[in-house]
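got a predicted structure plus its sequence, pasted below:
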Amino acid sequence: MQVHVADHPLISHKLTVLRDESTDSPTFRRLVDELVTLLTYEATRDVRVEPVDVQTPVAMARGVRLTEPRPLVVPILRAGLGMLEGMQRLLPTAEVGFLGMVRNEETLEAVTYAERLPDDLTGRQCYVLDPMLATGGSLAAAINFLVKRGANDIIAITILATPEGISRIESDLQGVDVPVTLVTAGLDDGLDERAYIVPGLGDAGDRLYGVAD
């Protein structure tokens, strides 16, 4: 798996404000939206395109357009929804699927509880959205889910990641012959005893939408 930590002053600035526990939910949502747009620019450097000719007011010009099948954006519910609009701002023609996964707080394993995806993803380039790569269980399970349906290029976009999470994905994906890239705004120190990212920014879902009991 290739790992790209986006190194840009605007990304670092917005991530710092996200970390601040005094940042309220509306501001948090806006900053996540802006941050994901910046990360999308980094993550789509290898988006698949094909040549096309267009008529300008002056002459014909050679350009490119997104290939078919269109990219598929897959936010992992629920926190991944907060990243979707920022992604769509740069990829408005991409199709969107949904994958509901939750971490069992006792076993720390990911459990799939809902999905809305095409049955056949053969040849598709997929972008997976998940704010926090902590233990790596949810993201690894999501990637394996897409691979089994035929996806042949997967780019995961996260706000934060940990060495433990990256190692877990690399371990779980051994033998998977599909290119996987991780694009993240920050690589943090690690996990605490509750498997929370340190220093992290808390529970991304709760900070985006409030606490749902």
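Now that the structure is in, tell me what you want to look at.

going forward, measure contacts and count neighbours with C-alpha atoms only.
Noted.

what about residue 205, helix or strand, and which?
Following DSSP states H and E, the helix or strand that holds residue 205 is helix 204-209.

another one to put next to it:
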Amino acid sequence: MSTQSLPGVTVVDHPLVQHKLTLMRDKETSTKTFRALMRETATLICYEVTRQLSMDEVEIQTPVAPTRAKVIAGKKLVFAPILRAGLGMAEGMLDLVPAARVAHIGLYRDPETLEAVEYYFKTPEDIADRLVIVVDPMLATGHTAVAAIDLLKKRGVRDLRFVCLLASVPGVETLRAAHPDVEIWTAAVDPQLNDHGYIVPGLGDAGDRTFGTR
């Protein structure tokens, strides 16, 4: 794991993560394989983003003797995938933390303005008391991520992290400018966006590639 020179960004450079990301970038990768790779990579990144969770000690009885052992402290996590592409990553993260709660954030990017438009937002009632990990495969312009975090903060959430497969430098700068308290975990940071707001070199539209809609 390494920290990108951009402040607040952690690039997960584990060889398995980087290998799987390369396969996802390849335009010849099938929908089935892309979907599986996204799920697997999300699980690996989730391992890193949860590394610093607080722990408590509890008394338990092993088959041999009583002992004190560590458990995660506090309330369960909330994974907050941005629909629809974030669902594929959330599934992989739930494989690692199956007891986590799930919030759903429905946003799409207007093709003309590239701004985020809300169409659905559903969270656990006590989300303000929980660590929330926002999940979206691509941090491109950053507008969707900013809008999602805006919505969560309006619900009182203060402990937030953002996880993506791939980020752009402009997207990171936009998100960090709007929410400097929210750290980012990603597999890579690409340098730029094209005229359509796609990350370059990127991997295309993660939603379309996950669900086979293009």
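Perfect, thanks for sending it. It should be emphasised that the depicted structure is a prediction, and the values quoted were computed from it without experimental measurement.

if we can go back for a sec, the helix holding residue 205 of structure 1 against structure 2, how far on average?
In the superposition with structure 2, the aligned residues lie an average of 0.3 Å away from helix 204-209 of structure 1, counting by mean C-alpha distance after the TM-score superposition for structure 1.

what range does that helix cover in structure 2?
Counting by TM-score structural alignment, helix 204-209 of structure 1 lines up with residues 206-211 of structure 2.

and the matching stretch, how far out from the chain's middle?
Mean C-alpha position of stretch 206-211 of structure 2 versus that of the full chain (C-alpha atoms, centre = their mean, to the nearest Å) differs by 16 Å.

contacts for the helix ranked longest in structure 1 next, please.
Counting residues, the longest helix found in structure 1 (DSSP state H) is helix 25-43. With C-alpha atoms under 8 Å, 6 or more residues apart in numbering as the test, helix 25-43 of structure 1 has contacts from 6, 11, 14-15, 18, 82-87, 89-90, 155, 157, 159, 183-185, 207-210.

and those, which are buried?
Buried residues within the contacts of helix 25-43 of structure 1, counting neighbours by 16 or more other C-alpha atoms under 10 Å: 6, 11, 14-15, 18, 82-87, 155, 157, 159, 183-185, 207-208.

if we can go back for a sec, the longest helix of structure 1: how far from the chain's middle?
When distances are taken as C-alpha atoms, centre = their mean, helix 25-43 of structure 1 is centred 11 Å away from the chain's centroid.

so that helix matches what in structure 2?
On the basis of TM-score structural alignment, helix 25-43 of structure 1 is assigned to residues 31-49 in structure 2.

superpose on structure 1 and give me the mean offset of that stretch.
Looks like 0.5 Å for stretch 31-49 of structure 2 (mean C-alpha distance after the TM-score superposition for structure 1).

quick check: buried residues in that stretch?
Buried residues in stretch 31-49 of structure 2, defined by neighbour count with 16+ other C-alpha under 10 Å: 31, 34-46, 49.

that older thread, which ones among the buried ones among the contacts of helix 25-43 of structure 1 map onto strands?
If you go by DSSP state E, those have 155, 157, 159, 183-185 in strands.

which stretches of structure 1 form strands?
With DSSP E as the definition, structure 1 shows strands at residue ranges 2-5, 49-55, 60-66, 72-77, 95-96, 98-103, 110-116, 125-129, 132-133, 153-161, 180-187, 190-191, 197-198.

a markdown table for these, including distance to residue 174 of structure 1?
Below are those laid out as a markdown table (distance: least, C-alpha to C-alpha, whole Å):
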| stretch | distance to residue 174 of structure 1 |
| --- | --- |
| strand 2-5 | 14 |
| strand 49-55 | 29 |
| strand 60-66 | 30 |
| strand 72-77 | 22 |
| strand 95-96 | 27 |
| strand 98-103 | 21 |
| strand 110-116 | 18 |
| strand 125-129 | 19 |
| strand 132-133 | 18 |
| strand 153-161 | 15 |
| strand 180-187 | 11 |
| strand 190-191 | 22 |
| strand 197-198 | 24 |
